[in-house]
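Visitor: heads up, no residue letters with this:
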């Protein structure tokens, strides 16, 4: 039966697009080959937060022990945690399916085999079926990257999906890649009892973040006992008698019970033959989109697969925007404004807008103001006083905020509002912040001397 809108992929972009279309009375079909929720729910954002939430009390206890105000032990039950995570994911997927059904969205469990301008072939069970539509939203997401010589064997060498199902904490864990995925999972296993060795090809960990943030993270993780190696290249990685063995190009060798490969993401665009529609596919398979998120005259491409911003909330924004564009509610180019990003754990990070290096590269009249977390009463109360909040000013307006430290991800929403509206120093002075709160670290940075 023909649909108005044919959506491929039930992750944040596809699911939110389907629900937005249903609210508008648009006849919609959603195809998902595996699990509703995509990588975010099943192997990314949500399960990793279940793990980090389970060791948050350990981080809190560390702070109190450091201040000599408490002592004791907290025992993690990893099998129970993994089971709880599994129950939550299953229940959430069930609730999502029920919501789609209630909204009138046709949910098809199958795999897209060939995409067309107004009809596509989907394998449902073992049978190919043809679906017709007016327009398609392609939201197939991404998967863990593998590079020559750096491939998961799903035994000793794991990807980010594999490691979430471990039921025993490895005594030693080798982490290849110091982006947010590697750092969040390394934090969990470190607090759960693993000895961490971290290897990163870039000159610093968290290489996409502000340099001051990277430095603060490095110092924090060194204090946690991590063995960190940056600016290095890997010559070999293998499963040696059930353990991971890594050799660097300089000859140094490391072994561990398990290795986590966290070396980026790749788009799920294989074998779709998008070029037949006139779409442009770049590099590893990233689908080029125009100013209206369209890869061809009838196909929108949203979320990770277009390579714009690999974040779940960015994907949802794009999916919902594509529906509004299809419905004729807007015609201007897609302009999401500043998109916040956070790393969770202890410490956390947040950033939104333009960082200092980019602002200077763009030739702005740049000024920087900061506050140190040690001056914040909430950070002091938790015994977690490392880190800072940093504000970037361009032409007299706030263009970026970044932070690292205790609970700073909670500053992301307010920071995004201030940056998106381009607040001036005077506006910040007139805004009342509640006391005592972590938000006051942002206030101190906004109102601090700028130079």
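Guide: Received, thanks. No experiment lies behind these values; they were computed from the predicted model shown.
Visitor: switch to C-alpha atoms for all contacts and neighbour counts from now on
Guide: Will do.
Visitor: which residues of the stretch 251-400 of the chain fall in strands?
Guide: With DSSP state E, counting those that start in this stretch, the ranges of strands along the stretch 251-400 of the chain come out as 253-256, 258-261, 265-267, 281-282, 286-287, 294-296, 299-301, 341-343, 348-353, 366-372, 387-394, 397-405.
Visitor: Give me the buried positions along the third one.
Guide: Just to be clear, that refers to strand 265-267. Applying a neighbour-count criterion of 16 or more other C-alpha atoms under 10 Å, the buried positions in strand 265-267 are 265-267.
Visitor: Just send the strands of the stretch 251-400 of the chain back as a markdown table, with distance to residue 62 too.
Guide: Putting these into a markdown table (distance: least, C-alpha to C-alpha, whole Å) gives the following:
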| stretch | distance to residue 62 |
| --- | --- |
| strand 253-256 | 25 |
| strand 258-261 | 25 |
| strand 265-267 | 33 |
| strand 281-282 | 46 |
| strand 286-287 | 43 |
| strand 294-296 | 49 |
| strand 299-301 | 45 |
| strand 341-343 | 20 |
| strand 348-353 | 15 |
| strand 366-372 | 20 |
| strand 387-394 | 16 |
| strand 397-405 | 14 |
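Visitor: hold the first one in mind and look at this next one:
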């Protein structure tokens, strides 16, 4: 066993993903002696290495490829694009490498130690790291658990490299499959399904529920499904997958109606299992500090605290399982450890689906407001009436603003359209300050921009929308 430092750390973070590395950097900025335990060869966790970042690299590249193949001629640009999948994968990895190296630089800049290896709790104030240099136990005043999540397996479905894959495998297929079956109509499944459809695959999405994107406003979800269907994605909703079998022709899936009925077999060259993610807590030594996950594997917390000197952030605790939520948790948690105030309003954490068009939302859906008995008004504006969207031939979708019927305070904003993920930030700011739909409606927006659609939707709450 190697020797540990004699002086204890102020905080050790277990996990180097968006929650972990942001916690470590903030701790260093506040003058705390900090270390981050990460077992991967690179920092950044799932998000930077095999999640958010590589998927966005492929979404961007595949969107340009499809535009060049389908749309450029109508704009007066004659080209004959040819797919070079190896180069597309190489540029993806180059981007990822640059980002992970950037985190290493920030660790050094803020005097954060990277403890390479697998970390676990070893009683109060102790973290043991099994790494390339042996096993070392470190003393620390605080531990932050930021171990994130992993793909949820599906009973009856066994993964097989290149045939039955999770999101990580779908990011590095060696060739474009003729047919891809996606199990799960959530954000990950629809994004990766979109990538491979653009590159030439026939994509079928199988979903247990009778709708896509659970958690999204149903009005927007229905419109979103129509757009994706028009693009060529096939949907089998209300359908349960009971098993898979790899055969010479590809992969056979046994499916049946979710509410009961006769089984049938679907066949695809590749199957992507994307039914969600679950907290990663295996082998963390939680029992040594008296912490037990709940029935779903999450670690419940009291303002990020789960035991004396033990804190938790990101996907491993409750709240949206999103990288930017983990980042917010990280800053708030470290500031609490440093004796400052730290808080995250999960109602103001936006969600984005990075397809084309994008879908983005923050706050309450109409279904949630109705279920809670909250009286509200809605304003809605289509991108087909937005000048910039018309000029760019990007007219699918709409913006919708939901506001309290009595106070006019904005309760939710939902955008299906080009660059929706960029525009939703405006809604987050207005809502964070308790703004009303009239505040947004009377704020001058540049013309012509897509953002005017959001303003027009806010104007529509009181019925004074002006068409482009």
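Guide: Alright, I've got the coordinates. Fair warning: this is a prediction, and the values are worked out from it, not measured in the lab.
Visitor: Among the buried residues of strand 265-267 of the first structure, which one sits closest to residue 253 of the first structure?
Guide: Nearest to residue 253 of the first structure among the buried residues of strand 265-267 of the first structure, counting by C-alpha to C-alpha, is residue 265 at 25.9 Å.
Visitor: how far away is residue 367 of the second structure from residue 373 of the second structure?
Guide: 10 Å (C-alpha to C-alpha, to the nearest Å).
Visitor: Repeat that for residue 248 of the second structure.
Guide: 55 Å.
Visitor: what separates the most centrally placed residue in the second structure from residue 353 of the second structure, distance-wise?
Guide: When C-alpha atoms, centre = their mean is applied to the second structure, the residue found nearest the centroid is residue 322 (4.6 Å). When distance is defined by C-alpha to C-alpha, residue 322 of the second structure is 12 Å away from residue 353 of the second structure.
Visitor: before we move on, what about residue 410 of the second structure?
Guide: Computed as C-alpha to C-alpha, the residue 410 of the second structure to residue 353 of the second structure distance reads 22 Å.
Visitor: quick one: which of the two has more around it?
Guide: residue 410 (30 against 19; other C-alpha atoms under 10 Å).
Visitor: ok, the aligned partner of that one in the first structure - contacts?
Guide: Taking TM-score structural alignment as the alignment basis, one finds that residue 410 of the second structure is matched in the first structure by residue 398. Under the criterion of C-alpha atoms under 8 Å, 6 or more residues apart in numbering, the neighbours of residue 398 of the first structure are 391-392, 418-419, 422-425.
Visitor: Need the residues you listed in a markdown table (columns: distance to residue 60 of the first structure, neighbour count and secondary structure).
Guide: Shown next, in a markdown table, are the contacts of residue 398 of the first structure (distance: C-alpha to C-alpha, whole Å; neighbours: other C-alpha atoms under 10 Å; DSSP: H, G, I helix; E, B strand; the rest coil):
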| residue | distance to residue 60 of the first structure | neighbour count | secondary structure |
| --- | --- | --- | --- |
| 391 | 27 | 30 | strand |
| 392 | 31 | 27 | strand |
| 418 | 30 | 21 | helix |
| 419 | 31 | 24 | helix |
| 422 | 35 | 17 | coil |
| 423 | 34 | 17 | coil |
| 424 | 36 | 18 | strand |
| 425 | 35 | 16 | helix |
